[in-house]
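>>> What would the 3D arrangement of this be:
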Amino acid sequence: MIPLSVLDLVPVREGLTVAEALGEAAVLAQCAEQAGYRRFWVAEHHAMDGVAGGATAVVLAHIGNATSTIRIGAGGIMLPNHNPFVIAEQFGTLDALFPGRIDLGLGRAPGADMRIAQALRRDLGRASDLFPQDVVELRALLTGEPDLGIRATPGHGAAVELWMLGSSLFGAQLAAALGLPYAFAAHFAPDHLDQAMEVYRRQFRPSAALEHPHVMVAMNVIAADSAEEAVLLCSSMDQSFVALRSGNPGKLRPPVPGYRESLPPGHRAMLEHVRQASAVGTPDAVAAAIARFVERTGADEIIVSGATFDPAARRRSLELTAEALK
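Next up, the predicted model:
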């Protein structure tokens, strides 16, 4: 069985609150732990009514307190938004609280528009250009190599597992150059997947942290007892993506029967294109789709994304998927 992990956006559902979303995230992490998933990652997004994971390190502390063995981490921290020293302190603190369980995935995308970048007090254009330098600095703050002359406390010596995130060749090349494991966001940006995998593996340089290339690929996965139920559940996630791409994001909406068929052709084509890396259906169908995807990509791990309006349906999906792949 290929190792499975979970990516959660901490969705805020229509009619519910951020507090309730955070509570459901903890319950979902407990479910993932019990079902045998390796990691539970939370992604950094800002100023989105339907996503409650903006203060990612704080959310991970909440998740860590609700679980005991599953690795927890950021998938990811958008480093251009932050000072590397502060991130070293935050994730060093998480490692002190939950030793041996902390992952830190780093991304170059801002996860916000220019207004939010200004609110975060970052020169976003310059920060993006400095991303490789900031990654090296952050790693040095955690490992002590090279010695920067300052120490993050907590942070220095923390056993944080660094990952590079990406959806283009840039992340693949940087992960390879630094000898880091690489996670590709095929669940919403599949276009460069195959080329990125080839570039990462071909250019990989072993490091103190990683001897051989290691890839985790994200998929949208919704499993249910029937194919019809899975498609219906998936319509909530589809609505959120169409709303986001249409410039009208909001909270996660209830499922709508026949949603994709109701869309204009352009919207339907866009949705089907970006959702190429998906497995939606019965447990057997989901297992077969994941197996084909692993054969295509050679992935070492799969991380599953996919929100449902009913939180119990997401938990059920995780359980069905894990059982089907055993």
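>>> make it CA atoms for all contacts and neighbour counts henceforth
OK.
>>> Give the buried residues for the one helix or strand L141 maps to.
According to DSSP states H and E, L141 maps onto helix 131-143. Residues F131, P132, D134, V135, E137, L138, R139, A140, L141, L142, T143 are the ones in helix 131-143 that count as buried (16 or more other C-alpha atoms under 10 Å).
>>> Could you also give me the structure for this next sequence, so I can compare it with the first?
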Amino acid sequence: MASVTLTGVHKKYPDGFHAVRGVDLEIADGELVVLVGPSGCGKSTTLRMIAGLEEVSAGEIRIGDRLVNEVEPGDRDIAMVFQNYALYPHMTVRQNMAFGLKMRRTPKPQIAERVATAAAMLGIEALLDRRPRELSGGQRQRVALGRAIVRDPAAFLFDEPLSNLDAKLRGETRTEIAALHHRLDATMIYVTHDQVEAMTLGQRLVLMNHGIVQQVGPPMEVYTRPANRFVATFVGSPAMNLVEGRIERGRFHAPQIGAGWDVGAREEGPAVLGVRPEDLMPAGGSAPVFATGQLTVVERLGHETLAHYRLGSTDTVCIARLPADGGGPPPETAPLTIRPAGLHLFAGDAAAVRLN
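Next comes the predicted model:
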């Protein structure tokens, strides 16, 4: 396996569209990094530049110590898994998995051994003599994984590989990929727009938007300390609640929250207060009141309840994540409070401060 390093990488197309803007990223040998962001953010383009399927407009890409900007895709020692499986329909599973090794003139006994090992690892030994049309979507994705594994590459690249699977299969295959990484100790770069995949798979997340890296860090660091409003609202389901207002004399003021909320010695001016749904709750006892909420929607999800509250007399709605066994239905009208460790302030769209 090998590290992957991107230095000042740009991708600009002839029509002037600037898809990737100055990406700097170091992926350690054996690390599983997830590139995540909305459609069109540049994550797949970045992956394709690493693979050599897209030319780099500026900057450098290294796999290990080798500069690969001008190296052909087939010579980069990488294996790529696509969302559409890309299996040869006229070949059996065994032949599909062996094809890349055969093209590299790997000895037949070694091919047979690698295919058998990968098939056992993925639990598809019984499928080796079938053709892709005889397989389910989940089985086809396992074959695509097996074809990558037998290569024993310097790095694995995954381009939204679970997009075509149903929810149950996505969960199962996601678990298999995590176990596969643990077993192989392989360098893996995984692209997805699904934040659940990103949070559960990645050792580090790379959040992208408009071709720019917004934040890099371990999943829980990104979740608990988002760098800006984009990260705060993209990571987390439901998204972080945001209330726009101003800071004046150490208090955050907004029409939705009446008397304001103490934020300490902060620079005065426009600001946005953010709070995760799990940190917003009906106030009890002597807890300070953030705002009065009018219940509009209740979502019962079995393990939890999501209560939607309209704040004051405004149209602003915030969501509170409550335990399912909270002792009855959420109150129709309730004073709401915020868990202090869950309070965030955003100035403009660039700065974020967690107040705890």
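>>> TM-score of the superposed pair?
With the length set by TM-score structural alignment, normalised by the length of the first structure, the two chains reach a TM-score of 0.32; 172 aligned residues with a C-alpha RMSD of 6.5 Å.
>>> give the contact list for A198 of the second structure.
V34, L35, V36, T192, L205, P219 (C-alpha atoms under 8 Å, 6 or more residues apart in numbering).
>>> Confirm it sits in a strand?
No: in this structure, A198 of the second structure is helix, not part of a strand, as judged by DSSP: H, G, I helix; E, B strand; the rest coil.
>>> any chance you could map the helices in the second structure?
43-51, 93-103, 108-122, 137-149, 167-184, 195-201, 219-224, 229-234 (DSSP state H).
>>> Just put those helices in CSV and tack on distance to W261 of the second structure.
Output for the helices of the second structure, formatted as CSV (distance: least, C-alpha to C-alpha, whole Å):
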stretch, distance to W261 of the second structure
helix 43-51, 38
helix 93-103, 60
helix 108-122, 54
helix 137-149, 50
helix 167-184, 41
helix 195-201, 31
helix 219-224, 20
helix 229-234, 20
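>>> Out of those, which gets nearest to A291 of the second structure?
Ranking those by proximity to A291 of the second structure (C-alpha to C-alpha) places helix 229-234 first, at 20.9 Å.
>>> for L106 of the first structure, helix, strand, or coil?
L106 of the first structure ends up strand, using three-state DSSP.
>>> From Y200 of the first structure, how far out is it?
Distance, L106 of the first structure to Y200 of the first structure, using C-alpha to C-alpha, to the nearest Å: 16 Å.
>>> More neighbours: those two, which one.
Using other C-alpha atoms under 10 Å as the criterion, L106 of the first structure and Y200 rank with Y200 on top: 26 against 23.
>>> got a list of what that one touches?
So Y200 of the first structure contacts A172, Q173, A175, A176, P213 (C-alpha under 8 Å, 6+ apart).
>>> Of the residues you listed - the most surrounded one?
A172 (29 neighbours).
>>> so which helix or strand takes in that one?
Assigned by DSSP H and E, A172 of the first structure falls in helix 169-178.
>>> helices or strands next to that helix in the packing?
strand 161-166, strand 182-184, helix 193-203 (3 or more C-alpha pairs under 8 Å, 6 or more residues apart in numbering; DSSP states H and E).
>>> most tightly surrounded among those?
With neighbours taken as mean count of other C-alpha atoms under 10 Å, these reach their highest mean count in strand 182-184, at a mean of 28.
>>> end to end, how far does stretch 155-172 of the second structure reach?
Where stretch 155-172 of the second structure begins and where it ends lie 23 Å apart, using C-alpha to C-alpha.
>>> what's the answer for stretch 63-74 of the first structure, then?
11 Å.
>>> hang on, the earlier thing: nearest to R354 of the second structure, of the helices of the second structure?
Taking those one by one with C-alpha to C-alpha, helix 219-224 is closest: 8.3 Å.
>>> buried set for that closest one?
Buried-residue list, helix 219-224 of the second structure, by 16+ other C-alpha under 10 Å: P219, V222, Y223, T224.
>>> For the first one, which non-adjacent residue is spatially closest?
In other words, P219 of the second structure. M199 (5.4 Å; C-alpha to C-alpha, 6 or more residues apart in numbering).
>>> what about V58 of the first structure, how many neighbours?
13.
>>> Remind me which helix or strand it belongs to.
helix 56-66.
>>> so what does that helix touch, helix or strand wise?
By 3+ C-alpha pairs under 8 Å, 6+ apart, helix 56-66 of the first structure packs against helix 18-35, strand 39-42, strand 71-78, helix 84-97.
>>> Tell me which of these approaches H62 of the first structure most closely.
helix 18-35 (7.1 Å).
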